[in-house]
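**Q** output the structure for:
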Amino acid sequence: MMSDAKDGSTEGLVRSFKSLHSLSEFFIAEPGEERLSHLTFTYVDEDDNAFFGSATCAKRDPTLRLVNDSLKRIPDEDIFSIPPEDTTLADVTSRNGYYLKRPNLSNYGRLKGLNIIPKILLDEIQVLELLKKNPHPNLVYYLGSVIKRGRIIGFALTKYLQTIEARLRKDPASFDTIGAIKGIESAVEHLHSLGLAYNDLNPANIMVDNHDHVVIIDLGSCRPFGQKLISGGTRGWVEQNLDTSEKENDKIALRKIRAWAEGMIGSVEQDDQE
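**A** Below you'll find the predicted structure:
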């Protein structure tokens, strides 16, 4: 386990590994195995300045000194979009009580200069703006975008504390799984009625509130039908690599979600009997 004082470093931006925005390993596929390529780490300070660094080591190996020496400031224009005129501004006075979704910075090293990171952020905001006008109770609520230095540094969403998987593991007997699946299906049908496919349905993207109400979050892969996907699908929840946004992607995922939920309940019931 990494320690904050592993190398005695007290200088630099990062004082704790827990304060990093991301810490990600990347692998190279080779015949019969995957080989570690490199590690990337990102950090965002109190003024929403973003930093990126990389190293040729595994997650367990970096020191705070290495991280701080490697981090370099990311130019705002590389990751933050200029807000369109009709962008909803988040009416928030503090960072408490909501989730601030920022651009995914872990791939910045290979995407810098391509304008892909700000495009992904803006595409998701456009979907959320449409859903704000056409809401559904089982889709995450968008509070608006957060603007700083003339650019969108992220957007605010309602915060939820646990995934559907965590809820089912905690107390499956008291959870209305059938009702939850119906809510998920209803949300997906609503997206389809707006000409959108979700394209990344899996338990990690389904949250449960304190009243056991299910909500689909993370619309980063949600796009109009037929649009080419920059990213979409999660291994184990798709049957092939997803190239375009299609209804069929969601239908396949929904079947897998139903089977997964039934399996979760069945395995717990079997444990209870034993």
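
**Q** can we go C-alpha only for contacts and neighbour counts from here?
**A** OK.

**Q** pretty sure Cys57 sits against Phe41.
**A** No: the criterion here is CA atoms under 8 Å, and Cys57 misses it with Phe41 at 11.4 Å.

**Q** could you measure from the spatially most central residue of the chain over to Asp176?
**A** Centre of the chain computed as the mean C-alpha position; nearest residue by CA atoms, centre = their mean is Asp218, 5.4 Å away. Going from Asp218 to Asp176 by CA to CA, to the nearest Å gives 23 Å.

**Q** wait, isn't Gly97 in contact with Tyr160?
**A** No: at 9.7 Å, Gly97 does not count as touching Tyr160 under the criterion of CA under 8 Å.

**Q** so who does the residue nearest to the centre of the chain touch?
**A** Shown in contact with Asp218 (CA atoms under 8 Å, 6 or more residues apart in numbering): Val140, Asn205.

**Q** which element is it on?
**A** For Asp218, there is no host helix or strand (DSSP states H and E).

**Q** what's the burial count for Phe143?
**A** Rather than Phe, residue 143 is Leu. 21 (other CA atoms under 10 Å).

**Q** swap in Ala166?
**A** 15.

**Q** tell me the SS of it?
**A** Secondary structure, DSSP: H, G, I helix; E, B strand; the rest coil: Ala166 is helix.

**Q** rewinding a little: okay, Gly97 and Tyr160: which has more neighbours?
**A** Under the neighbour definition other CA under 10 Å, Gly97 and Tyr160 were set side by side, and Tyr160 has more, 18 against 12.

**Q** now do the same for that one: helix, strand or coil?
**A** Classified using three-state DSSP, Tyr160 is coil.

**Q** do Glu85 as well
**A** Reduced to three states by three-state DSSP, Glu85 is coil.

**Q** where's it relative to Pro62, distance?
**A** For Glu85, the distance to Pro62 - CA to CA - is 43 Å.

**Q** more crowded one of those two?
**A** Set side by side, Glu85 and Pro62 show more neighbours around Pro62, with 18 against 6, by other CA under 10 Å.

**Q** tell me which element the more buried one is part of?
**A** For Pro62, there is no host helix or strand (DSSP H and E).

**Q** now show me the structure for the sequence below, then we'll compare the two:
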Amino acid sequence: MDYETADGSQFSLREVVSDTGEFQGTLITAFVDGNAYAGKSPQRMEDMDDVDVIQYLEPVPPENVFPKLPEGFTISPPFDIADHYLKAPQFTYEDSKPGNTFVADVLLSEATVLERLKQHPHPSIVHYFGAVTKGDRITHLCLKRCYCNLTEYFAVGLSVAERERLLVEIREGIEHLHSLGLAHNDVNPDNVCVDAFGHAILVDFDSCLPFGEPLIKGQAGRSLTDEKRLLSARENDLKGLADVEHFLFPPEKAPVELPEDHDDPAATTQDNGIA
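**A** From the prediction side, this is the model:
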């Protein structure tokens, strides 16, 4: 369960069960006033209110989730809720253990890619305003706010022409990345957003890396156990684009075939002795 309070604090609660289905506790992560917290509660989610949740939280070491701001990186302008979306690092209770900098490494990798894309903009790639900082560390990435993601947009009903245009825009965004020697590596309907004018925008660049570099984060719904997916590559994006095309243009369902003895209704009634 994820929720946000009136003061902008963000909370994420996940219940943990054993292999036998026995409840083992609720893991909690939170952002409060720009600081990261994590904790574990012996209570179930529905039995806790905000006060209960907060009492189990402990500060997460900043270096675990917030990378240091490199020299020369862009600082975001003052937050404008109508135009800006602040992307926070995604972390779990396990990520809060001292010395675990995986989340910070991923956030820095994404910020580095976005800094490069800011120098080479494209209409099908999300606009990056800069990094939000606290002290000398990056806490959020400030991005152009989009209307919704492709999964949500598709649900409202789109014409064939609209779907074709969206697919072209997605392909053009991917080709632009490839021209810079980058692969997105996680192209899927949830990582494509739609702006207020109905144009497709590639988002979520935490798996984006130069060709040939080892992936530090798995692709959505895919394991990193396959050697061919361990490296950043064009092929990852082409497979993702094919998946998006399949999503936008699902194959028509084959007609249901009736058993042979149901092909002739008249024969069926005769067999049943019905005149």
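
**Q** could you tell me the TM-score of the two chains?
**A** The TM-score (TM-score structural alignment, normalised by the length of the first structure) is 0.78; 251 aligned residues with a CA RMSD of 3.3 Å.

**Q** measure the aligned residue in the second structure for the residue nearest to the centre of the first structure to Pro123 of the second structure for me?
**A** Aligning on TM-score structural alignment places Asp218 of the first structure opposite Asp204 in the second structure. To Pro123 of the second structure, Asp204 of the second structure is 15 Å away according to CA to CA.

**Q** cool, Gly72 of the second structure as well?
**A** 24 Å.

**Q** go on, Glu15 of the second structure?
**A** 40 Å.

**Q** where exactly do the strands run in the stretch 51-200 of the second structure?
**A** Assignment of strands within the stretch 51-200 of the second structure using DSSP state E, counting those that start in this stretch yields the ranges 58-59, 84-87, 128-134, 137-144, 148-149, 182-183, 192-194, 200-202.

**Q** starting at the chain centroid, how far to the last one?
**A** The chain centroid and the centroid of strand 200-202 of the second structure are separated by 13 Å, computed with CA atoms, centre = their mean, to the nearest Å.

**Q** list the contacts of Ser54 of the first structure.
**A** His38, Leu39, Thr40, Phe41, Val67, Ser70, Leu71.

**Q** so for Gly72 and Pro123 of the second structure, which residue has more residues nearby?
**A** Pro123 (15 against 7).

**Q** quick one: map the more buried one onto the first structure.
**A** Pro123 of the second structure maps onto Pro137 in the first structure, by TM-score structural alignment.

**Q** show me what contacts its match?
**A** Ala187, Val215.

**Q** switch to 10 Å and redo it
**A** Gly183, Ile184, Ser186, Ala187, His213, Val214, Val215, Ile216 (CA atoms under 10 Å, 6 or more residues apart in numbering).

**Q** next: Met48 of the second structure.
**A** Ser41, Ile54.

**Q** ok, Gln24 of the second structure to Phe129 of the second structure distance?
**A** From Gln24 of the second structure to Phe129 of the second structure the distance is 42 Å (CA to CA).

**Q** alignment lookup: Gly99 of the second structure to the first structure.
**A** Using TM-score structural alignment, Gly99 of the second structure pairs with Gly113 in the first structure.

**Q** the residue lying closest to its match once chain neighbours are set aside: neighbour count?
**A** Leaving out its chain neighbours, the residue that sits closest to Gly113 of the first structure by CA to CA, 6 or more residues apart in numbering is Asp78, at 6.4 Å. Neighbour count for Asp78 of the first structure, taken as other CA under 10 Å: 16.

**Q** what does Gly195 of the first structure align to in the second structure?
**A** In the second structure, Gly195 of the first structure lands on Gly181 (TM-score structural alignment).

**Q** please name the residues that touch the closest residue to its match other than its chain neighbours.
**A** Spatial nearest neighbour of Gly181 of the second structure, chain neighbours left out: Pro210 (5.5 Å); criterion: CA to CA, 6+ apart. Pro210 of the second structure makes contact with Val113, Leu177, His178, Leu180, Gly181, Leu182, Ala183, His184, Leu231, Ser232, Ala233, Arg234, according to CA under 10 Å, 6+ apart.

**Q** show me the contacts for the fourth one.
**A** Meaning Leu180 of the second structure. Applying CA under 10 Å, 6+ apart to Leu180 of the second structure gives the contacts Arg116, Leu117, His120, Pro210, Phe211.

**Q** residues in contact with the first one?
**A** Contacts of Arg116 of the second structure were listed using CA under 10 Å, 6+ apart, and they are Phe73, Tyr128, Leu180.

**Q** could you double-check that Phe247 of the second structure sits in contact with Thr151?
**A** Yes: using CA atoms under 10 Å, Phe247 of the second structure makes contact with Thr151 at a distance of 8.7 Å.

**Q** coming back round to it: TSV for the contacts of Arg116 of the second structure, including distance to Val194 of the second structure?
**A** Output for those, formatted as TSV (distance: CA to CA, whole Å):
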residue	distance to Val194 of the second structure
Phe73	27
Tyr128	15
Leu180	23
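
**Q** out of those, the closest to Lys87 of the second structure would be?
**A** Tyr128 (10.6 Å; CA to CA).

**Q** the corresponding residue of the first structure for Asp83 of the second structure - nearest residue in space that isn't next to it in sequence?
**A** With TM-score structural alignment defining the correspondence, Asp83 of the second structure maps onto Gly97 in the first structure. Distance criterion CA to CA, 6+ apart; nearest residue to Gly97 of the first structure, sequence neighbours excluded, is Lys159 at 6.8 Å.
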